[in-house]
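Colleague: no sequence on this one, just coordinates:
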């Protein structure tokens, strides 16, 4: 009985991918031109496919690295966004608190203004003493004087006694100048009467005197 012999098919002109250029040239020289062109196209296609796979692999690695970087940046942006949202909430709370305080202060200021206006009204409505009449009459004068004024001819002085008066630059207070006389001035000539027994007489040269 004859032993079995495995016979492998022999591909004419086939060159494995690990074969070198010398072996390729030898294989190509042993085949026909048409087969040679076919083998060259096949070899070229294999090289192109290998380069394409390598290029795709590199591109895939780059995309994976870019995806990792974008994932990391996304986490950072999410953390920053959360911090900004918390800060915005705190600022809104502070803004509401400041608005409430401003409203309360405005109401307090309005109340104080009304209170001051009422006090001024009551003070002006109250009867003023004699010294207050002097202050209101001469508060706008900005001179300090302490002198014996010259009396005009038409002023009814009679027997008088002069007391010096003082005025500050702010017109805050002045001493009373009392003039006593025997005769009483008529209200038509000196109309500034302040009481039934006293008259407040104002003259641009004399000043303020009280006729008794």
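Modeller: Ah, there it is. Keep in mind it's a predicted model, so treat the numbers as computed, not measured.
Colleague: all contacts plus neighbour counts: C-alpha atoms, from now on.
Modeller: Fine.
Colleague: where do the helices sit along the chain?
Modeller: In the chain, the segments counted as helices under DSSP state H are 21-29, 33-125, 130-138.
Colleague: how about these in JSON lines, adding distance to residue 209 and mean neighbour count?
Modeller: Below are these laid out as JSON lines (distance: least, C-alpha to C-alpha, whole Å; neighbours: other C-alpha atoms under 10 Å):
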{"stretch": "helix 21-29", "distance to residue 209": "138", "mean neighbour count": "13"}
{"stretch": "helix 33-125", "distance to residue 209": "23", "mean neighbour count": "12"}
{"stretch": "helix 130-138", "distance to residue 209": "10", "mean neighbour count": "15"}
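Colleague: Output these in JSON lines, with distance to residue 13 appended to each entry.
Modeller: What follows is the helices of the chain, written out as JSON lines (distance: least, C-alpha to C-alpha, whole Å):
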{"stretch": "helix 21-29", "distance to residue 13": "5"}
{"stretch": "helix 33-125", "distance to residue 13": "7"}
{"stretch": "helix 130-138", "distance to residue 13": "132"}
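Colleague: looking at those helices, which is closest to residue 199?
Modeller: helix 130-138 (10.7 Å; C-alpha to C-alpha).
Colleague: In space, what's closest to residue 28 - neighbours in sequence excluded?
Modeller: Distances taken as C-alpha to C-alpha, 6 or more residues apart in numbering place residue 36 nearest to residue 28, at 5.5 Å, with adjacent residues excluded.
Colleague: Put this next to the first one:
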């Protein structure tokens, strides 16, 4: 019986050792899996932080471009306002001169060639300005 009992106990020890080895291997495997999972999470976090930094830089560039474009627009708008005021003043002067010509025509009896004053607000494309050419360049509309 003793020999039989020893065999049973040594078989049971082998089972215990096998279960213990399996448990240790599983624990090591789980630790390694957890370590890989933490590394993946850290890599993903690093990628997201890099993407955030890149998007913030792009956003800053866009905001700078918008500010620059807005500033350029305000300058052009101010120039347009000055040009409109000058146009109105010149139109008034031309009307006054045409009035003088009409009076001179009536008084003298000689016909004058008095041009019609176009209404720039109604048909701005019909304005004729032969005295000054319009200058343009390729980089005229590039904003930086």
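Modeller: Arrived safely. Quantities reported herein were computed from a predicted structural model and do not represent experimental measurements.
Colleague: What does residue 72 of the second structure correspond to in the first structure?
Modeller: Using TM-score structural alignment, the partner of residue 72 of the second structure in the first structure is residue 101.
Colleague: what does residue 111 of the first structure align to in the second structure?
Modeller: Per TM-score structural alignment, residue 111 of the first structure is aligned with residue 82.
Colleague: actually residue 21 of the first structure, not the one I wrote
Modeller: Under TM-score structural alignment, residue 21 of the first structure pairs with no residue in the second structure.
Colleague: I'd like to know how far residue 21 of the first structure sits from residue 121 of the first structure.
Modeller: According to C-alpha to C-alpha, to the nearest Å, residue 21 of the first structure and residue 121 of the first structure sit 119 Å apart.
Colleague: for residue 109 of the first structure, same thing?
Modeller: From residue 109 of the first structure across to residue 121 of the first structure, the span is 18 Å (C-alpha to C-alpha).
Colleague: Kindly report the same for residue 61 of the first structure.
Modeller: Computed as C-alpha to C-alpha, the residue 61 of the first structure to residue 121 of the first structure distance reads 89 Å.
Colleague: Of all residues in the second structure, which one is nearest the centre?
Modeller: Geometric centre of the second structure, nearest residue: residue 62, 4.0 Å, by C-alpha atoms, centre = their mean.
Colleague: Map that residue onto the first structure.
Modeller: By TM-score structural alignment, residue 62 of the second structure lines up with residue 91 in the first structure.
Colleague: still on that earlier bit, nearest to residue 12 of the first structure, out of the helices of the first structure?
Modeller: Closest to residue 12 of the first structure of the helices of the first structure is helix 21-29 (C-alpha to C-alpha; 8.2 Å).
Colleague: now the angle from that closest one to helix 33-125?
Modeller: Between helix 21-29 of the first structure and helix 33-125, the angle comes out at 130 degrees (axes from the mean of the first three to the mean of the last three C-alpha atoms, to 10 degrees).
Colleague: For residue 207 of the first structure, which residues are in contact?
Modeller: residue 201 (C-alpha atoms under 8 Å, 6 or more residues apart in numbering).
Colleague: That one pairs with which position in the second structure?
Modeller: Residue correspondence to the second structure (TM-score structural alignment): residue 207 of the first structure is left unmatched.
Colleague: Neighbours of residue 101 of the second structure, how many?
Modeller: Applying other C-alpha atoms under 10 Å, we find 16 residues neighbouring residue 101 of the second structure.
Colleague: Against residue 90 of the second structure, how distant is it?
Modeller: From residue 101 of the second structure to residue 90 of the second structure the distance is 16 Å (C-alpha to C-alpha).
Colleague: What of residue 57 of the second structure?
Modeller: 49 Å.
Colleague: what's the answer for residue 18 of the second structure, then?
Modeller: To residue 90 of the second structure, residue 18 of the second structure is 106 Å away according to C-alpha to C-alpha.
Colleague: and what of residue 23 of the second structure?
Modeller: 98 Å.
Colleague: Residue 15 of the second structure versus the residue of the second structure most remote from its centre, what's the distance?
Modeller: Farthest-out residue of the second structure from its mean C-alpha position, per C-alpha atoms, centre = their mean: residue 1, at 89.5 Å. According to C-alpha to C-alpha, residue 1 of the second structure stands 21 Å off from residue 15 of the second structure.
Colleague: Likewise for residue 49 of the second structure?
Modeller: 50 Å.
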